[in-house]
Every structure is written in C-alpha cells, then in structure tokens.
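Undergrad: Provide a 3D model corresponding to the input given below.
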Amino acid sequence: MVPLPSSTEVCIVGAGPSGLACALGLAKRRIPFVIVDALEAGHNGSRAVLMQPNALEACLSNALGALYPQLPEDLVSGGIQSNTLTTIDLQERLVFRLRMADIAAYTKYAFSLLIPQHKVEHRLREYVQGGGNGIHWHKRVTDVKEVAEGTLYELGFESGEVLTARYVVAADGSKSFLRSFAGIRFIDPYTKKEAGPGKNDLSFVVADVLFASPLPTNVPRDGLQMMVGAGGVVLTAPLLDIDSAGAPRNNNLFRLYLGVPDTPPRSPDAAYLQAILDARGPGSHSKLHTVPQIAKVLDSSRYRTRPALADRYVQRAKGGAYILLVGDAAHKHGPAGGQGMNMGICDGIELAQAIDEHRNSSALDAEKTGTTHDAVRIMDAYSAHRRSVAGQVIDMVESMTQVEKGGRDWGAYFRVTALWFAFKVPFVNGMLAWKISGLGHAK
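TA: Next up is the predicted model:
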C-alpha cells in the first residue's frame, strides 16, 4: 500500500463518479492530486443506473478526449443503449415514449446508457490508476483546519495521518463532512430551509434481480420502462450481465426501482419485491401478460429522498485555499430522469478545468487581500454555473416525480392525460429528450 503523502496541490475526498471525474480532469492537465475515500474498497452498492449523453459527450469525450479517447466507448460497451424511455399506466396503455433519437443531430450518443454506477466507477478507476494515480482507501477525514495563514487546508484522518492541500474537493456525498465544516447550508430549494427528513420525503426500493424464464414480452430487454399508478412507480431497467471474458451470462438481469408509500425493510427480500410487482407491476392488471417472477435477488436496499442544494459550492480561506463541492455533496434529488451521476461527473470535469484556470491566473497573491481579481471570479463562476445547472435539474426531476407518484385522484389523472396529449406533438418529445440528455448544460 502506497503511504499517504503529507502534502499535495489538490486532495479529492471521495472516489465516486464526481471525484474520479475530477481526478481524470486534473491528470489530463498534469496537476498533482491525491484521492482518498473512507471505504475499504470500491463502492458497489450504488443506486444510479443511467448515463445520459451529457456525461458521455459534453464532458467525457470533449473534456478528456485528448488523453482518454477510448473512455466513452469503454463505458458504452459495458451497458445497454436505451433508445427510448417508455412510460405506461397500470393497464399498460402507453402514456408516452421518449425517443432519444430526436437529439441525434447534436450527439453521437443519442441514447440513455443503462449501466450501474459501480461499473462506471470501476471503469473510471481503471483510467485513474492506469495513469499512475492510486486511490487511498480507508482514509476517513475527521478534522479540517486552515494553516499557513489560510493558504492551505490541513486534513486530519481517522488513521492519525495528516495532509495539506491548497484545493480540497468535497466529493464525500450528501452527508458531506467537508460541507459541514465549511458552514455551507444544504437547503431545500423551494422552502429555503435546511433540507432534512420530513413527511413529504419519498421512499424507494432499489434491487438487482434475476427474473425467471421465460420473461414476459411486456418487460423490454432493450430499454427502460416505467409504470405509473396507485402506490408509486415501478421501473424496470435491463442490465448487461457478462463474464470476465465478455460473454453474456444472463439476459434476465434487471434493476428495479419501486416507489413505496411506507417504510420498506432495510434489505427487501424476494417476497416483498414480488408482492409489489404482483400488485402494480407489468402484467398485474393485464389479461394478456403475466407478472415477471423473481428467481433471485442479487442486491436490494431502501432509501428516502428529498431535494437539496448547497447554497454555494465554494469556500475560500483567507489566504486563498479552497473547499470545493461536487456531486451529491452539492445537490440531491429523486431518481426521476436518471440525472444524479451525470451531474456529478460534469461537476468533477468542470471543477478540474476551474482549478487549472485558477492556478494559471496571473495574480494569485490578490486573493490574500480579498480582492475581486480574476482568480477569485474563476471559482465563483464555477459555483454559479454548476449551481444553476443543479437547480434546473432539480426542477425537472420534481416535475417528473409528480407523474411517477401516480395516484387515483383527479390530479394524477389530469397529469397523465396532459402528458399523453403533449407527446403527440413531435416538438415536445425532442424538447424533453434534450432536457434529459443534459447537453444544454455543457459549458
């Protein structure tokens, strides 16, 4: 194991998608960095399952392509290209079918990539480590303080080790220790109050399962499908199951997202999951199809979600050291639209560029006097742009969530009916495909 150095230019705290993307951006620019994570090894219990064109095109291939030209294709090869995102009601009538092909003029990745977050992280780690940059696992930050007249931050670790850095990247998740240290509020963007558990939080179950054969034909193997109705959303996402040699093993591997009205078990078993499918999953209200049967649960968990947004992404010490937020440390929202991992990756890439521009600014000494020199404005611009993007995405996700919640009241009926009519207009499909793709957020 490589020992943790005592100092570096940039310390990235968190080796998830946002931290790894930032690391690749720094490596491209040959900026010294150290990346640490509190876990023992790579994270494999993540919930994200979608990569959108913005993460593949606008961020990875454009921002990193000179050094990592094969990275986007390596990611694509590990997933399933979902050319459509389909929403149906309990009677399996089509509500709308989002056609990603409508944005083909703007990207070579006119699809949503169905790939679990842990596979994305695995591929990003390979590229980070392939460049000679190891990840320091089991390094939990327990203390932070300004040193050297505020020109550096000193990080103390649970292990007793200490490291100083000028830039500290907070990629340490929604319960970010670094965000708390910096005194940055994590607020509900609608109430402007501190985001915390509340009665309006939505509960979900996420599970990776193997369905029994034969798989009913109303469960697509080549695209994401969402059922909306009473009780909450039922989403099925096929996943690529391959062995170490790259050969397919099982065509019935699926990720399930299930909205639940109450508090589910910590690790829901097959009986719990099957009961939800039997009540409101594919085939549950159809005379033409049967309900898919769960043969095996590979992994399952529960979570609650609420919208949250950091009131700023940047904390500057008096001497010009920085704590900089990315990913879940900066924003949080529900799973609708598959946006979280993509925003985190784009945060990381854009922050690496901002750090590079900041280091190259011609008069960094101006920061020590608190002036509004370009060096200060570079970081403020990063914060303003990425926070604006997060706010727009949260608004979109919240609107989509209202549809996913379903229900039997008139409000739910009118929402679904309005969508059915709207998607009869081709322009509407293209507009929503563009919004979900995230391509409009590229800097």
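Undergrad: CA only for contacts and neighbour counts going forward, please
TA: Fine.
Undergrad: the strands in the stretch 201-350 of the chain, which residues?
TA: Using DSSP state E, counting those that start in this stretch, the strands of the stretch 201-350 of the chain run over 202-211, 224-228, 234-238, 253-260, 294-305, 308-310, 314-316, 322-325, 331-332.
Undergrad: any idea which of these gets closest to residue 40?
TA: strand 294-305 (19.1 Å; CA to CA).
Undergrad: what's the closest one packed up against?
TA: Secondary-structure packing of strand 294-305 (3 or more CA pairs under 8 Å, 6 or more residues apart in numbering; DSSP states H and E): strand 202-211, helix 270-280.
Undergrad: give me the contact list for that strand.
TA: Strand 294-305 has contacts (CA atoms under 8 Å, 6 or more residues apart in numbering) with 201-212, 264-270, 274, 332-334.
Undergrad: ok, of these, which come out buried?
TA: Neighbour-count burial (16 or more other CA atoms under 10 Å) is assigned, among the contacts of strand 294-305, to 202-211, 264, 268-270, 274, 332-334.
Undergrad: check contacts around the residue nearest to residue 59 when sequence neighbours are not counted.
TA: Leaving aside its chain neighbours, residue 59 sits nearest to residue 346 (5.8 Å; criterion: CA to CA, 6 or more residues apart in numbering). Residues in contact with residue 346 (CA under 8 Å, 6+ apart) are 18, 21, 54-55, 59.
Undergrad: which residues in the stretch 251-400 of the chain form helices?
TA: 270-280, 340-359, 374-404 (DSSP state H, counting those that start in this stretch).
Undergrad: just those helices: most buried one?
TA: helix 340-359 (a mean of 23; mean count of other CA atoms under 10 Å).
Undergrad: residue 341 contacts residue 118, doesn't it?
TA: No. Between residue 341 and residue 118 there is no contact under CA atoms under 8 Å: 10.8 Å.
Undergrad: intersection of neighbour lists for those two?
TA: Joint contacts of residue 341 and residue 118 (CA under 8 Å, 6+ apart) do not exist.
Undergrad: thinking again about what came up before, and the gap between the residue nearest to residue 59 and residue 99?
TA: For residue 346, the distance to residue 99 (CA to CA, to the nearest Å) stands at 23 Å.
Undergrad: state the number of residues packed around the closest residue to residue 175 other than its chain neighbours.
TA: Distance criterion CA to CA, 6+ apart; nearest residue to residue 175, sequence neighbours excluded, is residue 329 at 6.8 Å. Neighbours of residue 329 under the rule other CA atoms under 10 Å: 27.
Undergrad: one more to line up against the first:
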Amino acid sequence: MDLPRYPYHQSLEQRSGQPQRRPVVIVGAGPVGLTLALDLAKRDVPVVVIDDSDRIGEGSRAVCWAKRTLEVFDHLGVGEAVAREGVRWQRGRVFHGEREAYAFDLLPEAHHKMPAMVNLQQDQVEARLVRAVQLEPRIELRGRHELIGLEQDADGVTLNVRTPDGLFDMRADWVVGCDGARSPTRTLLGLGFAGQVFEDRFLIADVRLAPGVRPRGLDPATPERWFWFDPPFHRGQSVLLHAQADGLWRIDFQLGRDANVDAERDPERIRARVAAMLGSDGFELVWSSIYQFCCRRAERLRVGSVLLAGDAAHQVSPFGARGANSGVQDADNLGWKLAAVVKGEGDDVLLDSYEFERIEAADDNIGHSTRATDFISPKSALSLRLRKAALDLAAHTDFAKPLVNSGRLSLPTAHVDSPLSTADAEVWTSGPGPGCPAPDAPLDEGGWLSEQFGRGFVLLAFGWPVQAPGLRVITLPAEGVAATRYGARPGSVHLIRPDAVVAARWHRFDAADVAAALARAHGRPQ
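TA: This next block holds a predicted model:
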C-alpha cells in the first residue's frame, strides 16, 4: 500500500500574521488524533490537526485492533475496510515448552458485525484514517507543525508552533494532545507521568515467509495468537506469534533485562532467532525493533481547556493489545462530549466526565498490563516457580487456566460509577447496566445494531414503539438476540450514549424518566 503524506504548507495564520481562532486543535496525527478529528467532523465541528511530521510512522507497531475499536472505525467509515484488509482471528493458544497449556476464544458467540480481533499493521490503519481526513472538508491536517508553547487564558488557548517558515501562534477554544508517549502537550502542561518502567527488553521481527513455510505448523488459513513460555527454540524466555496482512508474521522475542541491545539489533542475529523459531530459513526479514515498555499515566487528563488522549495520557505494555485500542476508545469517549460543549448542547462538566471515565479505563488497562508483565517476566525465583506451577496445572485442570497470564486481550472498560449514568431503579437479572458497553446484535430488517450507534443518543424500545422528543428511537423485538443480550422483556427501554455506552435502562417507558436521564448524560442533572 502506498502511504499518503500530508506535506507542509503555509496556513492562513502565517500568511496574515494574525492568529485565527479555531474551535478545536488536535496535536498529533496518529490513530488517536485522526480518530478524534473524524469523530468531531462527523458532528459538524471544524478541526485543525497539527503534527511535527508529514508522513505516517514507519513499521507495523500496533497490530491488533479489537472489536470495540473496529466498531468505532465503522462509525467513521473505515471499519469495514480495516476488517477486510486485516487478518481476522479470535482464538489463542498458550504453550509451556512445546506442550499446550490452554486455549481461549475471544468471541465464542455468533451474531456480531465485527470480529473479535483484526491484525493489520498500524501504518495501514493510519493510511485509511489519513485518506478519510483528507476527504473531510471540516478537517485541516497540517504537517511539519511542531508545538513548542502553550498558554491558557480566560478566552482559550494560544499555541506557539514551529514550521519550516518559522514560528507563529494559533488560537483555539479547546486543545487535545494526542501526541504520544513523549507528548509535548503534557510536558507544556507540567503534568507528571508516573508509573512503572520495566527493565525487560523485547525484539519485534516482522517476517515474510517463503511459499510453503508454516511457522511451527500454524495454518495461515485459520490464524490464531500463539504464545510460548520457555519454548525449546528460545529457552528461559517467551515468544509471541501473530499473522499480519500482506503475508507478514509478527514475532515478539523476550530478550531479558541484561540483553546487549546493540548486539541484538544485528540483522544476522535476528535472522538466527527467527530461523530457530520457524525451523526454517525460508523467510525475509522486513522490519525489526527492540523495545522496553512502561505502565504509567498522566496525573490529569484535563487542565482547563486542554485535554490528553492516547499515549500522551497513558502507556501500557504491548501484552493484551491495550495501547492503541484504549487510545481510540479515549477519542470515542471524548468526541461527542467535546462536540456537545462546543455547540452548547452539553455542560462543561462533560469534559470532567471524560477525565473521570478514561482515568478509570487507563488504570484498568495498566492493572491488566502490569499483571501480565509480572507473569511473563517473573522478578524472583519464587515468582518463577509459581508461574511454572500454574502452567503445569493449566494443562490438566480448569481452575488453573485463569492463573496463566500471557496478556488479557483488550476489552472496553465498564464505567459503572460514571456521573453521567442513571442508576437502575428496578432489579435486572442480566444485560449491561448503566456505564457498560452496549452490545451488538443483528436487526430483523438487515444490518446491525452497532451501525445505529455513534451519531447521537438512541433509545432502544423492546416490544413496542415509544415516542421520546429529541431522541431517535429504535424498536426491537421483545425476543431474540438483542433482547437476550440486553436482558430485556416486553416494554424495556435502554438509553444509549453516542459512544455506545448504556446511560440508563428501565423495564417500562416513562417520558419524564428518560428526559431526566438524558439531561444527566449531558452533564445537566435535574
């Protein structure tokens, strides 16, 4: 795939010498910044995106895109293409040595539009997003615009930007820093970025196999996630294998804390590791990188009129595919809230709810990520013995399988304590409660329930139609897949937020209750 660029050009501010006030400026043109820009534009909010580069980053980097992220992409018009071009999978296998310890299925039930996971290299996902942004008249994407200064006052934010033609100032009502782990936005805000830095180093190798070569017997027609603890081809360490698009395979080798990074970068040394793992030298080394990772979070995600999202706000280890997925879900959470505030449809406290909910999600992801890292890289002889016992038992007993942690795969966080939610007033025996993600289901007339989310608030009515001023109502059967997944009975109604989160639910429709829940979800509790 030819990757699009967004070359530098002089802006109106530079030509006129006068800052032009913008509703929203996004710093960073990675997957998170581009997702947020598209989301805001779909809600009729003009956006300027600035990035210190003018091209998509090199290498595969993030590879696994989770079902919820694919649904977000689908609302923006790129989800079906990502799912079509990537490698779909839902089954994983974990090995101890060469013996299988256990297997898992991420989506054992049918009737979902999007698969559990799609593997597609980050540069190809970014290419789809960049092309969508370049076709959107409400978005201006500016390459080689480096943020070097940030000042807030009562009237908004001034950004000092460096370009090939020198410095100039921009003005914005709101700024969102989506500028990565080394975020200039976060630094200029003076925010701490506390957490744990892990000493272990890992090698990524992207390889293309020769015809007929199968890695360890894995069938490319039914791709799975394979993870080895202490395999015979890489003793004492771990290895992760994923299929990628375009016939590539991603292999992650744990190198340990004392690895000689310079020596491990030697292409011949990398090829030797890959050949030992594959049992064949029939491959091409396409790309490689050595990484060390952190689990940490910014102390705040909002400071006045400036917000943080993605890696600028939080970092996790790569085990569980929680980094890019949680960043896209940050954008999904923030987009409708920021649009509502810009357009005067929601109260400013909506943005405080973004900070509350996404700190909750970040801490959830960091917790899962840290526990996976501790299991993969034991810090003591006792921890190593406990891990071996769990792996040995998992092959024979069900109770030990949950103890094995090669990375809990990304799932959206339930915001059960969100200030935007209206608590249940009745007893529910099943289904997602307020603050939980709204599940997908097929529609009788064709299409999918997930396709109906994302544009605004929606009221799901099970069994018979209702009228709710200012709300789009979707009438669903009182029996069937959707009713079962939502725990509904005839007369049940569910209020769904624009980011596909349940805001409230009732066993019977009451217009006043719905209006009060809608006001609360806009940050204006009555």
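Undergrad: so which of the strands of the stretch 201-350 of structure 1 gets nearest residue 409 of structure 1?
TA: Across the strands of the stretch 201-350 of structure 1, closest to residue 409 of structure 1 is strand 224-228 (CA to CA), at 13.0 Å.
Undergrad: what helices and strands are in contact with that closest one?
TA: Secondary-structure packing of strand 224-228 of structure 1 (3+ CA pairs under 8 Å, 6+ apart): strand 84-89, strand 234-238, helix 374-404.
Undergrad: tell me the angle the shortest one makes with strand 202-211.
TA: Relative orientation of strand 234-238 of structure 1 and strand 202-211, computed by axes from the mean of the first three to the mean of the last three CA atoms, to 10 degrees: 40 degrees.
Undergrad: mean distance, strand 234-238 of structure 1 to its aligned residues in structure 2?
TA: In the superposition against structure 2, strand 234-238 of structure 1 averages 1.4 Å from its aligned positions (mean CA distance after the TM-score superposition for structure 1).
Undergrad: give the aligned range of that strand in structure 2.
TA: Aligned by TM-score structural alignment, strand 234-238 of structure 1 falls on residues 239-243 of structure 2.
Undergrad: can you point out the buried residues in the matching stretch?
TA: For stretch 239-243 of structure 2, burial by neighbour count (16+ other CA under 10 Å) applies to 239-243.
Undergrad: now, the most widely separated pair of the residues you listed?
TA: Across the buried residues of stretch 239-243 of structure 2, the longest distance by CA to CA is 13.7 Å; it joins 239 and 243.
Undergrad: under the alignment, what does residue 186 of structure 1 map to in structure 2?
TA: Here residue 186 of structure 1 is matched to residue 193 in structure 2, going by TM-score structural alignment.
Undergrad: nope, residue 338 of structure 1 is what I meant
TA: Checking TM-score structural alignment: residue 338 of structure 1 goes with residue 321.
Undergrad: let me see the contact set for that match.
TA: 62-66, 409-410.
Undergrad: and those residues, which two are furthest apart?
TA: Taking CA to CA as the measure, those have their most distant pair in 62 and 409, spaced 13.6 Å apart.
Undergrad: next one: the equivalent of residue 339 of structure 2 over in structure 1 from residue 378 of structure 1, what distance?
TA: By TM-score structural alignment, residue 339 of structure 2 lines up with residue 356 in structure 1. Plainly put, residue 356 of structure 1 is 10 Å away from residue 378 of structure 1 if you go by CA to CA.
Undergrad: residue 411 of structure 1 too?
TA: Counting by CA to CA, the gap from residue 411 of structure 1 to residue 378 of structure 1 is 45 Å.
Undergrad: do the same with residue 99 of structure 1
TA: 37 Å.
Undergrad: for residue 172 of structure 1, same thing?
TA: Applying CA to CA to residue 172 of structure 1 and residue 378 of structure 1 gives a distance of 23 Å.
Undergrad: cool, residue 263 of structure 1 as well?
TA: Residue 263 of structure 1 is 44 Å from residue 378 of structure 1, by CA to CA.
Undergrad: then residue 155 of structure 1?
TA: 24 Å.
Undergrad: likewise for residue 212 of structure 1?
TA: Distance, residue 212 of structure 1 to residue 378 of structure 1, using CA to CA: 54 Å.
Undergrad: sorry, back to before: residues contacting the match of strand 234-238 of structure 1, please?
TA: If you take CA under 8 Å, 6+ apart as the criterion, stretch 239-243 of structure 2 is touched by 87, 119, 220, 223-229, 231, 249-254.
Undergrad: repeat that for stretch 268-283 of structure 1.
TA: 90, 92, 205, 218-219, 227, 229-231, 234, 258, 284, 289-294, 296-297, 300-302.
Undergrad: just the buried ones among those residues, please.
TA: Listed as buried from these are 90, 92, 205, 219, 227, 229-231, 234, 258, 284, 290-294, 297, 300-302; burial here means 16+ other CA under 10 Å.
Undergrad: follow-up on the earlier one: to which residue of structure 2 is the residue nearest to residue 175 of structure 1 aligned?
TA: Using TM-score structural alignment, residue 329 of structure 1 lines up with residue 312 in structure 2.
Undergrad: what are the neighbouring residues in contact with that match?
TA: Contacts of residue 312 of structure 2 (CA under 8 Å, 6+ apart): 177-183, 185-186, 298.
Undergrad: re earlier: surely the match of residue 186 of structure 1 touches residue 295?
TA: No. Proximity of residue 193 of structure 2 to residue 295 does not meet the contact threshold set by CA under 8 Å, at 9.8 Å.
Undergrad: give the contact list for the equivalent of residue 90 of structure 2 over in structure 1.
TA: In structure 1, the residue paired with residue 90 of structure 2 according to TM-score structural alignment is residue 83. Going by CA under 8 Å, 6+ apart, residue 83 of structure 1 touches 99-101, 110-112, 223.
Undergrad: hmm, try it at 7 Å
TA: 99-101, 111-112, 223 (CA atoms under 7 Å, 6 or more residues apart in numbering).
Undergrad: check residue 311 of structure 1 too.
TA: The contact partners of residue 311 of structure 1, by CA under 7 Å, 6+ apart, come to 184-187.
Undergrad: got it, and residue 229 of structure 2?
TA: By CA under 7 Å, 6+ apart, the contact list for residue 229 of structure 2 reads 95-97, 237-239.
Undergrad: farthest-separated two in the residues you listed?
TA: Using CA to CA, the contacts of residue 229 of structure 2 span at most 12.2 Å, a distance reached by 95 and 237.
Undergrad: so for these two, which sits in the more crowded spot?
TA: residue 95 (21 against 17).
Undergrad: which residue sits closest to that one, ignoring its sequence neighbours?
TA: Excluding the flanking residues, the one nearest residue 95 of structure 2 by CA to CA, 6+ apart is residue 228, at 4.6 Å.
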